[in-house]
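[1] I'd like to go over a predicted model; first the sequence, then the structure.
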Amino acid sequence: MIHSVGGFLPPPMPAHPVPQPEPGPEQPHWNIPSISEDTAREAFALYASSKCCYSSAPAKDGVITNMEAFNTYRVRGLFDCYRLETFAETRSTEWSHEPYHGQPVDAFSQPPPGPWDIPAKTPSFFQDDKQVIKVPYTSSVKSCHVCLGMGRKACKECAGAGNKVCWVCNGSGYRHGNDRCGHCNGRGRDNCNHCHGQGSKQCDTCHGKQQLLVYINLTVKWKNNSDSYVVEQLSGLQVDNLSKVSGKELFRDSQFMVYPILGFPDPAVVSAAQRLVNEHQNKYSQTSRILQQRQTIELIPVTKVTYLWKGKSNIYFVYGNEFKVNADNYPATCCCTVM
């Protein structure tokens, strides 16, 4: 039964033992992609041609002397759900009402179900959604608390009088000496336009029905809670650039509760996975019902290219599946004036 109304309701203890997460299959051979010198040169040439003030000479004539890979891992995890994602469901209740016009009344006919016993249609995993459900056996009829069951409320514009001081004669009934005010016919007051002279308006809460159907609404929310971890790499490329590109998914594991990854060659990734999995399970299991978790590892290829042009050494970066280029210190730029 619903013992209290308002706020989030923690999920009940499971009636059956919760299945424990199992380690996913180890992957001893991680396929780490690399780019060729030709690909690095083509990406650099395309980058230079996209800049109106950049000469194409360094990209065409520069001699590549070194290419160093700094592959960067983006670890993500989900609750539905490494990105770590956790797909979880929360429930809350609150009193609600609507104008009464003969709807069924079922309060006290039998005990209402508990908030976690009410069926709701779960969306696809890892998709945010919301559903509002009227709780059965909580509907009753009461007089409208706003108009006190009258169906109408005093007009605020005229304070219930039905008329207001004439704005033309300012209430005197006359204009220019003894000339009777034609706007109010000498009454000094005008009918209120807001209530059409009645002094009251239909109650906005009960729509003039005088009574309300009062019931409990259950709000069910599904949210995909996601955290990411990016392994620091010492290439010199700003991490912010990586948010603009995609990588290659190396690993994916989806279970009711995931087990931290095993066997990955970078210990920083293994440590981050362990931390995020523990944090998600401790954080979300207290206030939500976890429906699914998913962990993925994505590799973003980053190549630092060193090249010679006019006897000086310069660098640029090629990164992401899109072969984006970053060359902050391009050696041949000019100033352009747009006429």
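    On my side now, so go ahead.
[2] Going by C-alpha atoms from here, please, whenever you check contacts or count neighbours.
    OK.
[3] In which helix or strand does R275 reside?
    Using DSSP states H and E, R275 sits in helix 267-287.
[4] For that helix, buried residues please.
    By 16 or more other Cα atoms under 10 Å, the buried positions in helix 267-287 come out as 269-270, 272-273, 276-277, 280-281, 284, 287.
[5] in the stretch 1-150 of the chain, which spans are strands?
    8-9, 63-69, 72-79, 84-99, 129-134, 140-143 (DSSP state E, counting those that start in this stretch).
[6] among the ones you listed, which is nearest C203?
    C203 lies closest to strand 84-99 among the strands of the stretch 1-150 of the chain, at 10.1 Å (Cα to Cα).
[7] Presented hereafter is structure B, for comparison with structure A:
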Amino acid sequence: MSYPPPQAGYPPNQQGGYPPPQQGGGYPPPQGGGYPPPQQGGGYSPPQQGGGYPPPQQGGGYPPPQQGSGYPPTQQQGNFAPNQPGAVQHQPWQPNSGESAQPGYTGDDVPDSDPEDNEDAADDAGPDPDISKIGGVQGYEQVGLNDWVPPPPQYVPPEDYTKPPEQYSEGAGLSEQEARDAMIQFVAEHCCYGKKPAQEHVIKAIKPSTAFHYTMETFLESRSTKWVHTPYRGQVIDGPQNGYPPGPWDIVCTCSDLFQDQVERIEVPHTAKVQQCHSCYGRGFKRCPRCHGRGRVRCSSCHGRGHKRRYDHQTKQHHNETCHWCHGSGRRRCVRCGGDGRVTCNVCDGCRDLKWYIQLTVKFEDMVSDHVTERTDMPDELIKDAGGMVIFQQTLIRVWPITHFTDPDVNANSQSLVQYHTSTYERAGRILQQRHTLRNVPVFEIDYKWEEVNTRYWVYGNEHRVHAPDYPHQCCWGCVIL
């Protein structure tokens, strides 16, 4: 069902519409329609014939507009759902027991007069959905509006799963000229550093050492389910009548790349159902939040007075001038609803029905932990981003810790991180792969002398980065920092 294209201009004003401005400008109060004053008890009574909202007709959908209504005639009369396999036919809306015939249009929040124009008025979200009305699905009885995490399947190691041998590579050295060039480059990257110490310093000793950066990764798959909804537009419904839904871990879902974060959302088969929209009670529209259903708002230019106070510089007197925004009426047509007082439901998008189904969310996450072994006074955090050489790497379903490396600190931390990942992430999801990597990052501590200063700096990583906290000229001559 769709609306015909808009016609040029406004249609002639019939009974219940807006009459043209009278002499002096402005819109007089609407006659023969609109919204009557609130009844005793603070409610908002349904409008009378000649404007407002007519009661729902047999067959559902929007009833044919009466004379003076704001909506053009629809092209199709009757049910909204098209004749497709699995499509659900609409039924006329009827209030439940104890439910108001005009839900959402009663209460103390309905103003007695046109409200102040509020451009930021948010759409009413309506009441929360009642999951009990949807009905349970076999195997998904615990699923609600929030994520429910099913327990992952138990890991069974494959047969003949043995530990492979550990093999390591070696690193490289650093010459005196490479150390000097690294210091000159380091000073060039700092505008306030003086160049003379970098060019004239005398290297007394180069002490090579090796830092090890160990990284443990677990590629984890976790799954969660919850009820979600989307506007029902007549699409085919795969409901429980087509069979039993598969379990959360029985649905096939694969990732495109290992050790890369990825999220997939899948509709669980045979769980879809069609329910009346809980937000608009199956009407397809709701009260306009900007004008509270009245169709007009108080003019923001004159604040509802219909005129403005002006000062005439020639006569040196104040006088009242008719507001040109509202033509003296003090009210303006609501731009949110076009003066109709209602807007399309933001939950069902005007379709009146919602398709509910259980959504399976599959997350592939790379869980990373690392440790740095470095025995100089240089900060260990610098090693993590420095370039090095991979001397050991294994990728298996379950990795074994390193036990035969020459540095005992690497062996101890590898065992600790592997045990932590296995015990922690087996409960959080299904472990698809594990990978641990050991990098060799070269570190050189250089003792040097410049004039009367004896100090040191470090050159580390394959890029020959420099860490020189005691550089003599950290602020060059003539440099003024404002």
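    Cool, got the structure. Model, not experiment: these values are computed from the prediction.
[8] For the strands of the stretch 1-150 of structure 1, state which one has the densest average packing.
    Compared across the strands of the stretch 1-150 of structure 1, strand 72-79 shows the largest average neighbour count, a mean of 27 (mean count of other Cα atoms under 10 Å).
[9] quick one: that one to strand 84-99, angle?
    For strand 72-79 of structure 1 against strand 84-99, the angle by axes from the mean of the first three to the mean of the last three Cα atoms, to 10 degrees is 40 degrees.
[10] List of residues touching strand 72-79 of structure 1?
    82-88, 126, 224-233, 257, 269, 272-273, 276-277, 280, 290-302 (Cα atoms under 8 Å, 6 or more residues apart in numbering).
[11] Show the buried residues in those.
    Neighbour-count burial (16+ other Cα under 10 Å) is assigned, among the contacts of strand 72-79 of structure 1, to 82-88, 126, 224-231, 257, 269, 272-273, 276-277, 280, 290-302.
[12] how much space between C53 of structure 1 and T337 of structure 1?
    Distance of C53 of structure 1 to T337 of structure 1, computed by Cα to Cα, to the nearest Å: 10 Å.
[13] what do you get for S139 of structure 1?
    Per Cα to Cα, S139 of structure 1 is found 73 Å from T337 of structure 1.
[14] and those two? which has more neighbours close in?
    Between S139 of structure 1 and T337, S139 has the larger neighbour count (other Cα atoms under 10 Å), namely 21 against 5.
[15] Setting the sequence-adjacent residues aside, check what's closest to that one.
    In space, and not counting its chain neighbours, S139 of structure 1 is closest to Y215: 4.4 Å by Cα to Cα, 6 or more residues apart in numbering.
[16] Next up, the contacts around that neighbour.
    By Cα under 8 Å, 6+ apart, the neighbours of Y215 of structure 1 are 95-97, 134-135, 138-140.
[17] residue in structure 2 matching G197 of structure 1?
    Residue correspondence to structure 2 (TM-score structural alignment): G197 of structure 1 is matched to G339.
[18] Run a quick neighbour tally on the closest residue in space to that match that isn't next to it in sequence.
    Nearest residue to G339 of structure 2, sequence neighbours excluded (Cα to Cα, 6+ apart): G295, at 4.0 Å. By other Cα under 10 Å, 25 other residues sit near G295 of structure 2.
[19] Ok, G24 of structure 1 next?
    16.
[20] mind checking how far it is from C334 of structure 1?
    From G24 of structure 1 to C334 of structure 1 the distance is 55 Å (Cα to Cα).
[21] how do the contacts of Y215 of structure 1 look in structure 2, which are kept?
    With both residues aligned by TM-score structural alignment, their matches' Cα atoms under 8 Å, the contacts of the contacts of Y215 of structure 1 that structure 2 also has are 95-97, 134-135, 138-140.
[22] that older thread, pretty sure the residue nearest to G339 of structure 2 sits against C334.
    Yes - contact status for G295 of structure 2 versus C334: in contact at 5.6 Å, counting by Cα atoms under 8 Å.
[23] Mutual contacts of those two, please.
    G341.
[24] rewinding a little: on average, how far is the helix holding R275 of structure 1 from the matching bit in structure 2?
    If you overlay the two and look at helix 267-287 of structure 1, the average distance to its match in structure 2 is 0.5 Å (mean Cα distance after the TM-score superposition for structure 1).
[25] Can you list the neighbours in contact with that helix?
    8-11, 73, 75, 77, 79, 82, 84, 86, 88, 90, 227, 229, 231, 258-264, 290.
[26] equivalent range in structure 2 for it?
    Mapped onto structure 2 using TM-score structural alignment, helix 267-287 of structure 1 spans residues 408-428.
[27] residues touching the residue nearest to K60 of structure 1 when sequence neighbours are not counted, list them.
    Spatially, and ignoring its direct neighbours in sequence, K60 of structure 1 is nearest to A45 (6.7 Å; Cα to Cα, 6+ apart). Applying Cα under 8 Å, 6+ apart to A45 of structure 1 gives the contacts 56, 59-60.
[28] Could you export those residues as JSON lines, including distance to K153 of structure 1 and neighbour count?
    Output for the contacts of A45 of structure 1, formatted as JSON lines (distance: Cα to Cα, whole Å; neighbours: other Cα atoms under 10 Å):
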{"residue": "S56", "distance to K153 of structure 1": "77", "neighbour count": "19"}
{"residue": "A59", "distance to K153 of structure 1": "78", "neighbour count": "25"}
{"residue": "K60", "distance to K153 of structure 1": "81", "neighbour count": "14"}
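[29] residues in contact with the aligned partner of the residue nearest to G339 of structure 2 in structure 1?
    Counting by TM-score structural alignment, G295 of structure 2 corresponds to G162 in structure 1. Residues in contact with G162 of structure 1 (Cα under 8 Å, 6+ apart) are 155, 191-192, 195-200.
[30] Do a quick rundown of the helices in the stretch 151-300 of structure 2.
    Under the criterion DSSP state H, counting those that start in this stretch, helices of the stretch 151-300 of structure 2 are mapped to 176-188, 196-200.
[31] Surely G429 of structure 2 touches S222?
    Yes - counting by Cα under 8 Å, G429 of structure 2 touches S222, with 4.5 Å between them.
[32] Between the two, which contacts overlap?
    P152.
[33] one step back: so which of the contacts of A45 of structure 1 comes closest to P119 of structure 1?
    A59 (62.7 Å).
[34] quick one: that closest one and S50 of structure 1, what's the gap?
    Distance from A59 of structure 1 to S50 of structure 1, by Cα to Cα: 12 Å.
[35] Tell me, how many residues neighbour the aligned partner of G320 of structure 1 in structure 2?
    Taking TM-score structural alignment, the alignment pairs G320 of structure 1 with G461 from structure 2. By other Cα under 10 Å, the residues close to G461 of structure 2 number 22.
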